[in-house]
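Peer 1: Return a 3D structure for these sequence lines:
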Amino acid sequence: MRETSSRLLSLLALMQSRPAWPGSELAERLGVSTRTIRNDIDRLRELGYPVDATRGAAGYYQLGVGAKLPPLLLDDEEAVAVAVGLRTGAGVSGMEESSGRALAKLEQVLPHRLRRQVNAIHTTLSKGPDNTGSNVPDPEIDPVVVTTIAAAIRDEHYLRFDYAVPGQESSGPSLPLLVEPYRLMSWQRYWYLAARDEAGEWRTYRVDWMDLRMATGRKYKPRPMPDGDYTNFVMRDVATAGWKVHARITVFASAEEVLARIHAAVGIVESVDEKTCVLVTGAESLEVVAVYIGMLGFDFHVTAPEALVDHLKIIGERYLRAIESRTD
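Peer 2: Sure, this is the predicted structure:
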C-alpha cells in the first residue's frame, strides 16, 4: 500500500509538471505497466483529481479542471517559498485574513523538517513596514471586488460602478459609470483598473474608490489598447490625474537629467530649455510630494498647488532650526 501511495504521488507530480502525458511514457517513467497507470489514474479520480483521457494511438492523460481544489504537490523548495511568502509578503490590504488561513492550512501538511525551516526563517527575520514611502494608510481592498473585476475582464462583460474621488464628491447623486474593463494593475499598494468609458476614451480608475453595482452580464466587443502597454498608461494617467495631490514644479535641470532620476511614467516632464524643465507629478499627501521632489537633487520652484508651497516653507524653517541648533 505504501508503494502504491508513493507511486500515486510520483504520478501526480509528473502530471503537474506538463500539460499532457502519453500513458506509455508515464509507465516508462514510473517503471510499471500501462495497465497499472490506468488503475492509478482511476485512483486519482477517486481522490478528487480530475484527470482527462484522450484515447487512440496519440492518446494522452492530463489534469483537468474540477469542481473542488485537490491537494497540491509542492517540492521542498516550493513549499518553503510559499510559506515564507505568505508570512512576509506585503500582499493586499484587506486580504490578511485569507492569507493567514492559507498559511495555517499549508503549515498543517508540511513535514516536520520543512516546518522547522519555515519557523527558523520566521523567528530570525524582521520585516520593515510596508508603508515606508507614505504617511497615508493603505486602502482596504475587498477581495470580492478584485475577483469580480477580474472575472468581468476575463468574460469581456461591461462593468458598472459608482465612483467617488475623496474630496471631489458632488452635492447630488450621480449616475453609475459603465465601462469596458481591460486590465487590473497593482502599483504602490493601490489597485487600478484600465478601461474604456462610454465615449470610447481610455481611463484609469482606483479600485478602492469604486462601488460595484449589480453585474450587467452584457458582453462587449474587445478593442484592446493598440500597443498593449497598459502598465505605462496607468502609471502616466495616475501621475497626471490619479493622486489626491498634484503638483507642477519647475526644475532647474534638463529634462534628460530629471528623467534619469525618476521613472518616466510616474511624472510628466516637459522641456523648457537646456537647463530647465517642468515636472508634473503627484502623491497621496503633501508630505510625500515634498520628499519626492527633495530627492531629485536639483533646485526647483513650485508652481502649484499653493498648499505645497506652504508645506515647503514649514519644512524649510524646520531644517533651518535644526542647523541653527548645532551652531548655538
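
Peer 1: can we go C-alpha only for contacts and neighbour counts from here?
Peer 2: Will do.

Peer 1: buried residues in stretch 111-119?
Peer 2: In terms of neighbour count (16 or more other CA atoms under 10 Å), stretch 111-119 has its buried residues at L114, R115, V118.

Peer 1: meant to ask about stretch 138-149
Peer 2: By 16+ other CA under 10 Å, the buried positions in stretch 138-149 come out as I141, V146, I149.

Peer 1: List the contacts of the strand ranked longest in the chain.
Peer 2: Assignment by DSSP state E gives strand 177-187 as the longest strand of the chain. Contacts to strand 177-187, defined as CA atoms under 8 Å, 6 or more residues apart in numbering, come from residues 149-150, 152-153, 156-163, 191-198, 220, 222, 224, 230-231, 234.

Peer 1: another one to check against the first:
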Amino acid sequence: MQKTSSRLLSLLSLLQTRRGWSGEDLAERLGITPRTVRRDIDRLRELGYPITAAKGPAGGYRLDAGGHLPPLLFDDGQAVALAVALQTAATGTTIAEDAARALTVIRQVMPSRLRHRMDMLRVTAVRPPESGDASQVDTQVFTDLSTAIHSREELRFDYAQDRNAAAEQQRRRVQPHHLVTWSGRWYLLAWDLDRDDWRTFRVDRIHPRPPTGPRFTPRELPGGDVPAFITSRFRGSDGTTTDWPCRGEVVLDLPATAVAPFAEDGIVEELGPDRCRLALGSWSWTGLAATIGRFDADIEVIGPPELNAAFAHLATRYANAARTTTAP
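Peer 2: The predicted model follows:
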C-alpha cells in the first residue's frame, strides 16, 4: 500500500482526470478499501480541495471547479506539455506576453524536480517571414470572439481589407465558428450572413462592434473537419478536398536530392542520377508553372495541357519583360 502522502496525490490526480468517480472505482484503482477512500477524501477537503459527494448506493466523488485551490498537481508529462504550450502560445499576439508571465508564476509553485524539467525546455516560436510586421492581436478581441463562438451569437465588426487602410473598413455580420492559426496568423472562420458563404477573417484586422446579435444554430462545415476545410480554402479549393485545385507533373534535369528539399508537399521520383519526375500542386496553373520554373533546369511537361498553356503564357510575359527597356 502506498504511503498516505503519495496515495493522496494519486487520488487527487484521478479526481482531476474525469468528472466523477464512484468510491468503489477509486478504491479499486488505488488498491485500498472504500473506508480509506472516504478518509482520504476528508483529508483533501481539509487541504482546501472542493470535493463533493454524490448520493447513491455506491457513492461518488467529484472535484469541483472554483474557490481557492492549493497548488495544482502536475505529473512529468503534463509539466513538459505546459512549458512547451506556454512558450509557443499565440505567437504574434499580446496573449504571448501573458503566457510568458503565466509560465513564470506556475514555475514558482512546481516541485524542484519538475522546475528543473521545465527549465530544460527553452522553445522559441518563430513567426514565418511572410507574416511581416502584422499587427498584434489584442487580448480583448480574442475574448470577444471566443465568447461569441461559445455563446453561438452573431457578431458584427468592422474589417480592414488592408492593415494600412484603416479608413476603408467594411461592416461585416457573421455567425462565428472557430478561431484558427495558419502560417503564424490568427483567423476567424465564420459564416458570412451578407455573402451567404463561409469566410476567413484576419483577427488582427477585426474591430468588434458590441453588442452581439441573436443566437444561432451552428451550420455544418463542409467536410465536418476544421483543419481540412481551412487547408482547402487557403489552397484555393472549394472546401470539400484538401488537395490543390491545380496539380501537374514535369520532368526536371536535376537530381531528385536537389529537388526534394524545395518541393514542399510535392512528390519527387528519381529517374536517374541527373533527372527526376516532380508532381506538384498550386492554387493556379500560372502559379504552378512559376513555382516549377524556379528550378534552374530544363523542364519537360508531362501534363495536363493546362500546365503547358501556363508555361506558354509565362514565356510570352517573360519575353516581353526582356524586351522592355527602362529610361535612364
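
Peer 1: Filter the contacts of strand 177-187 of structure 1 down to just the ones in helices.
Peer 2: Among those, DSSP state H puts I149, A150, A152, I153, Y230, T231, V234 in helices.

Peer 1: ok, and the most crowded of the residues you listed?
Peer 2: Neighbour counts for those (other CA atoms under 10 Å) peak at V234, which has 26 neighbours.

Peer 1: how near is it to P226 of structure 1?
Peer 2: Noted for V234 of structure 1: a distance of 14 Å to P226 of structure 1, by CA to CA, to the nearest Å.

Peer 1: One more: A150 of structure 1?
Peer 2: Taken as CA to CA, the span from A150 of structure 1 to P226 of structure 1 is 21 Å.

Peer 1: What sits closest to S271 of structure 1 if chain neighbours are left out?
Peer 2: Across the structure, with CA to CA, 6 or more residues apart in numbering as the measure, the residue nearest S271 of structure 1 apart from its sequence neighbours is C277 (4.4 Å).

Peer 1: Trace G132 of structure 2 over to structure 1, please.
Peer 2: In structure 1, G132 of structure 2 lines up with V136, judged by TM-score structural alignment.

Peer 1: which part of structure 2 lines up with the longest strand of structure 1?
Peer 2: The aligned range for strand 177-187 of structure 1 is 172-182, by TM-score structural alignment.

Peer 1: Show me what the longest helix belonging to structure 1 is packed against.
Peer 2: For structure 1, the longest helix by residue count, based on DSSP H, is helix 306-327. Here helix 306-327 of structure 1 touches helix 286-294, going by 3 or more CA pairs under 8 Å, 6 or more residues apart in numbering; DSSP states H and E.

Peer 1: same for the helix or strand just after the helix it packs on, what does it pack against?
Peer 2: Going down the chain from helix 286-294 of structure 1, the next helix or strand is strand 300-304, by DSSP states H and E. When contacts are defined as 3+ CA pairs under 8 Å, 6+ apart, strand 300-304 of structure 1 sits against strand 245-251.

Peer 1: Where in structure 2 does the strand it packs on fall?
Peer 2: Taking TM-score structural alignment, strand 245-251 of structure 1 hits no residues over in structure 2.

Peer 1: Show me which residues of that strand are buried.
Peer 2: Under 16+ other CA under 10 Å, the buried positions of strand 245-251 of structure 1 are V245, H246, A247, R248, I249, T250, V251.

Peer 1: out of those, who's nearest I323 of structure 1?
Peer 2: The nearest member of those to I323 of structure 1, counting by CA to CA, is V251 at 25.0 Å.

Peer 1: Find the residue closest to the closest one in space, skipping its chain neighbours.
Peer 2: Per CA to CA, 6+ apart, closest to V251 of structure 1 is F300, 4.3 Å.

Peer 1: just checking, that neighbour touches I249?
Peer 2: Yes. If you go by CA atoms under 8 Å, F300 of structure 1 and I249 touch, sitting 6.7 Å apart.

Peer 1: Which secondary structure state does S93 of structure 1 sit in?
Peer 2: coil (DSSP: H, G, I helix; E, B strand; the rest coil).

Peer 1: ok, the nearest residue to it once chain neighbours are set aside - contacts?
Peer 2: Among residues not flanking S93 of structure 1 along the chain, E140 sits closest, at 5.2 Å (CA to CA, 6+ apart). E140 of structure 1 makes contact with S93, G94, D208 under the criterion CA under 8 Å, 6+ apart.

Peer 1: just S22 of structure 2 next, same as before
Peer 2: By CA under 8 Å, 6+ apart, S22 of structure 2 lies in contact with A58, G59, G60, Y61.

Peer 1: which element is L11 of structure 1 on?
Peer 2: Here L11 of structure 1 sits within helix 2-17, counting by DSSP H and E.

Peer 1: buried set for that helix?
Peer 2: For helix 2-17 of structure 1, the neighbour count (16+ other CA under 10 Å) marks R7, L8, S10, L11, L12, L14, M15 as buried.

Peer 1: Over to stretch 19-39 of structure 2?
Peer 2: Those would be G20, W21, S22, G23, E24, L26, A27, L30, P34, V37, for stretch 19-39 of structure 2 by 16+ other CA under 10 Å.

Peer 1: now the helices for the stretch 51-200 of structure 1?
Peer 2: Here the stretch 51-200 of structure 1 has its helices, by DSSP state H, counting those that start in this stretch, at 76-88, 96-109, 112-124, 143-155.

Peer 1: and I106 of structure 2, what pairs with it in structure 1?
Peer 2: So I106 of structure 2 corresponds to L106, using TM-score structural alignment.

Peer 1: so its match touches V84, yeah?
Peer 2: No. Counting by CA under 8 Å, L106 of structure 1 stays clear of V84, with 10.9 Å between them.

Peer 1: tally of neighbours for the aligned partner of W209 of structure 1 in structure 2?
Peer 2: In structure 2, the residue paired with W209 of structure 1 is R205, using TM-score structural alignment. Using other CA under 10 Å, R205 of structure 2 has 22 neighbouring residues.
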